[in-house]
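A.B. asks: Can you look at this prediction? I've put the sequence above it.
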Amino acid sequence: MRTSNEQKEIQAVEFAIGKILRIGVIVSAAIIFFGLVLLLTKGGTGYKLNETPNTLTLILTGLWALKPGAYIMAGIFCLILTPVLRVVVSIYAFLKEKDYLYVTITIIVLIILLIGIFTGFVERK
């Protein structure tokens, strides 16, 4: 049986996970919205036809140059990273609970997510 201190700590971690997801979605939406406003005011993405900023370097340089396509891609990138961050926080939560089976399962999920993300980057090059 868990003590009230442990229960409070678990609730705090669950609250943090929910907050991370909300903030991630809100920040992503704000970045994408700003990109859409730029798109409407500039009349284009700032890139040639069929060209998108698909690497972190291209996104960052596009953000600096106020290219709408870079802002939209940065928002999508943040949206993709939000659940990854949730998985990382879940690993911490399971470690605090000393639930090592779920720590192992969640680490495997994180590895699968990272492999998927990096495979996507490698295939695009």
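C.D. replies: The structure has been received and is ready for your questions. It should be emphasised that the depicted structure is a prediction, and the values quoted were computed from it without experimental measurement. Numbers count the residues shown, from 1 in each chain.
A.B. asks: rest of the way, CA atoms for contacts and neighbours
C.D. replies: OK.
A.B. asks: I would like the residues contacting stretch 106-115, please.
C.D. replies: For stretch 106-115, contacts defined as C-alpha atoms under 8 Å, 6 or more residues apart in numbering pick out 84, 87-88, 90-91.
A.B. asks: and residue 69, what helix or strand is that in?
C.D. replies: helix 68-97 (DSSP states H and E).
A.B. asks: Next one for the comparison:
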Amino acid sequence: MKKDIERTELTIAKLLKAGVLLSAAIILIGLVLYLATGTGGYGGDAFPTDPLVILQGLAAFKPYAIILLGLFILILTPILRVGVSVIVFIREKDSLYVAITTFVFLVLIVSLLLGKVE
């Protein structure tokens, strides 16, 4: 049982590290593209906030959109960690922690979806 917990913690640590490294690499690509082009890809002081506009910007290789993708992955990394913890607690049959962690996971998802207020 203890080895399972250690293995799970190691897997979660690797997941967090991979998420941070992936987001850093994507942000770096966006930064290099920004420095190479001298523009963020959007006119004036405009910054994309709509997910559809950001996706369109990614398709057009706009530097700000690429940087925002990296930031989004960075934000999702700990949220994914909470989701993985729910699965771990289900496997351990720890109903109290399943309930608590599921509640926290749902709060994080809802706050992510409702985070932009206009």
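C.D. replies: Cool, got the structure. Owing to the predicted nature of the structure, the values given are computational and were not obtained by experimental measurement.
A.B. asks: returning to that earlier point: which member of the contacts of stretch 106-115 of structure 1 is positioned nearest residue 98 of structure 1?
C.D. replies: Proximity of those to residue 98 of structure 1 (C-alpha to C-alpha) peaks at residue 91, which lies at 10.3 Å.
A.B. asks: Which residue in structure 2 aligns with that closest one?
C.D. replies: Matched to structure 2 by TM-score structural alignment, residue 91 of structure 1 sits across from residue 86.
A.B. asks: could you show me where the strands are in structure 1, in order?
C.D. replies: Using DSSP state E, structure 1 contains no strands.
A.B. asks: Can you show me the helices along it?
C.D. replies: Counting by DSSP state H, structure 1 has helices at residues 4-42, 56-64, 68-97, 100-124.
A.B. asks: Nearest to residue 49 of structure 1, out of the ones you listed?
C.D. replies: Checking the helices of structure 1 against residue 49 of structure 1 by C-alpha to C-alpha gives helix 68-97 as the closest, at 11.4 Å.
A.B. asks: For that closest one, which residues meet the burial criterion?
C.D. replies: Within helix 68-97 of structure 1, the residues that count as buried by 16 or more other C-alpha atoms under 10 Å are 68-76, 78-79, 81-91, 93-94, 97.
A.B. asks: next one: stretch 14-26 of structure 2
C.D. replies: Using 16+ other C-alpha under 10 Å as the test for burial, stretch 14-26 of structure 2 gives 15-16, 19-20, 22-24, 26.
A.B. asks: for stretch 44-52 of structure 2, same thing?
C.D. replies: Buried residues in stretch 44-52 of structure 2, counted by 16+ other C-alpha under 10 Å: none are found.
A.B. asks: which residue numbers in structure 1 go with that stretch?
C.D. replies: Under TM-score structural alignment, stretch 44-52 of structure 2 corresponds to residues 49-57 of structure 1.
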